[in-house]
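Chemist: can you look at this prediction? I've put the sequence above it.
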Amino acid sequence: MTENARYSRPGEDAGERLDRQWGELLQELRLAQTGTQILFAFLLSIAFQSAFQSADAFTHHVYAVTLIASALAVGLFLAPVSFHRIVYRHKLRDRMLPIASRMAIAGLAFLVVALTGGVLLATDVVMSRPVAIALTSIVFVWFVIFWYAIPEWVRRTMPNGTGE
């Protein structure tokens, strides 16, 4: 079975398959973009709070990593839109789709870092630092399992790789 046939639906030609897959990717990105942009905006506001300015170096470092990871996630989630605008009408969707998909996956990786950084920032305020770090580590592992390990396991164990 060819790579193209593997992801086609009955009666679907290559152009229709690419259009459907692009639409599915955009639908997924809409959800990720909105939440990540809200997280980024919230993180930007934290730096200007007087209580935050008196926080220790650890908190400032976690914040910086979290803010940058959030910004990178936003950038990667929006990159397929820019990509599409630049290559629009050049009949490059077959090349654009796998790259845009990788951008989305990388955006999710940065989003995991941003979310767990946010959890660490919040839990470090309400409990001891070692407990906050331990709980945040559990949250990080949870994300990795559900966002990457399980989907990868399912993908690898599907007969003939026919899953979409």
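Modeler: In hand now; what should we look at? Residues are numbered from 1 along each chain as shown.
Chemist: when you work out contacts or count neighbours from here on, use the C-alpha atoms and nothing else.
Modeler: Will do.
Chemist: in the protein, which residue is most central in space?
Modeler: residue 108 (1.6 Å; Cα atoms, centre = their mean).
Chemist: next, it: secondary structure please.
Modeler: Put simply, residue 108 is helix when judged by DSSP: H, G, I helix; E, B strand; the rest coil.
Chemist: who's in contact with it?
Modeler: Residues near residue 108 by Cα atoms under 8 Å, 6 or more residues apart in numbering: residue 73.
Chemist: next one: the one 3 residues further on
Modeler: When contacts are counted by Cα under 8 Å, 6+ apart, residue 111 is found next to 36, 69-70, 73.
Chemist: how about the residues you listed in a markdown table, adding distance to residue 136, secondary structure and neighbour count?
Modeler: Shown next, in a markdown table, are those (distance: Cα to Cα, whole Å; DSSP: H, G, I helix; E, B strand; the rest coil; neighbours: other Cα atoms under 10 Å):
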| residue | distance to residue 136 | secondary structure | neighbour count |
| --- | --- | --- | --- |
| 36 | 19 | helix | 24 |
| 69 | 16 | helix | 22 |
| 70 | 17 | helix | 29 |
| 73 | 19 | helix | 29 |
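Chemist: another structure for you, compare them:
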Amino acid sequence: MNTSDGKPRGGAGAEDTDDDRRETESERADRRWTELIQEVRVAQTGVQILFGFLLTVVFTPRYAELGDTDQKIYVVTVILGSTATGALIGPVSFHRIVSGRQIKPQAVVWASRLTLAGLVLLLGTSTAALLLVLRVATDDTVVPWLVAGVVAWYLLCWFVLPAWARYRHTSAD
């Protein structure tokens, strides 16, 4: 969808049409890279702490007491945590490898995609970890409802509200 002057409205890259900044492509890429790295730092810290704790569980005496289903949930959780960690650290590696190659705008796009994938994987990690902990700590009958409620909250905070704000503030003219 375009505005009356033919510029794209909403959708991917909408922030790139902001003429009020009067940035060059390089300046815009630098700004977007800095913003992205600040966002990634928050997510990286959380996923690394969660993943670190997950790695220790298998070495506790309680792990051997877990049933087969809970051990499988644990393995899935560790794999999700590992992949989330990889995706959220990926932008740093990406930047280091392509630095100086004059492709920062493309690097920002790829790093942004890795970050979004990392957030989705972090959602999966948090959900699986919560499922495992609640299965061990509470009555199984309420666990699905508790997990569903928390997942709904994550989805609302991480994806629905930002998507709504993006739509609302880019489609009204």
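Modeler: Cool, the structure landed. The model shown is predicted, which means the values in this text are computed figures rather than measured ones.
Chemist: filter the contacts of residue 111 of the first structure by whether they're kept in the second structure.
Modeler: Mapping the contacts of residue 111 of the first structure onto the second structure (both residues aligned by TM-score structural alignment, their matches' Cα atoms under 8 Å) leaves 36, 69-70, 73 still in contact.
Chemist: which pair in the residues you listed spans the largest distance?
Modeler: The span of these, defined through Cα to Cα, is set by 36 and 69 at 10.1 Å.
Chemist: how many neighbours does the alignment partner in the first structure of residue 136 of the second structure have?
Modeler: Under the alignment (TM-score structural alignment), residue 136 of the second structure pairs with residue 125 in the first structure. Using other Cα atoms under 10 Å, residue 125 of the first structure has 12 neighbouring residues.
Chemist: can you tell me the helix or strand for residue 125 of the first structure?
Modeler: Using DSSP states H and E, residue 125 of the first structure falls within helix 93-126.
Chemist: give the buried residues for that helix.
Modeler: Judged by neighbour count (16 or more other Cα atoms under 10 Å), helix 93-126 of the first structure contains these buried residues: 93, 96-97, 100-101, 103-121, 123-124.
Chemist: what's the angle from the helix or strand following that helix to helix 93-126?
Modeler: As assigned by DSSP H and E, the chain's next helix or strand after helix 93-126 of the first structure is helix 129-144. Using axes from the mean of the first three to the mean of the last three Cα atoms, to 10 degrees, the direction of helix 129-144 of the first structure lies 160 degrees away from that of helix 93-126.
Chemist: I'd like to know which elements helix 129-144 of the first structure is packed against.
Modeler: Packing partners of helix 129-144 of the first structure (3 or more Cα pairs under 8 Å, 6 or more residues apart in numbering; DSSP states H and E): helix 93-126.
Chemist: mean per-residue distance, the helix holding residue 125 of the first structure to the second structure?
Modeler: Following superposition, helix 93-126 of the first structure is found to deviate from the second structure by 1.0 Å on average (mean Cα distance after the TM-score superposition for the first structure).
Chemist: counterpart of residue 44 of the second structure over in the first structure?
Modeler: Counting by TM-score structural alignment, residue 44 of the second structure lines up with residue 33 in the first structure.
Chemist: now its match: which helix or strand?
Modeler: helix 14-46.
Chemist: now do residue 68 of the first structure
Modeler: Secondary structure from DSSP H and E places residue 68 of the first structure in helix 57-87.
Chemist: got the buried residues for that helix?
Modeler: 59-60, 62-64, 66-80, 84.
Chemist: what range in the second structure matches that helix?
Modeler: Mapping helix 57-87 of the first structure onto the second structure (TM-score structural alignment) gives residues 68-98.
Chemist: quick one: average offset of the matching stretch versus the first structure, please.
Modeler: Looks like 0.9 Å for stretch 68-98 of the second structure (mean Cα distance after the TM-score superposition for the first structure).
Chemist: on that earlier part again, can you tell me what the residue nearest to the centre of the first structure aligns to in the second structure?
Modeler: Using TM-score structural alignment, residue 108 of the first structure lines up with residue 119 in the second structure.
Chemist: can you tell me how far that match is from residue 44 of the second structure?
Modeler: For residue 119 of the second structure, the distance to residue 44 of the second structure equals 10 Å [Cα to Cα, to the nearest Å].
Chemist: over to residue 151 of the second structure?
Modeler: Residue 151 of the second structure sits 19 Å away from residue 44 of the second structure, going by Cα to Cα.
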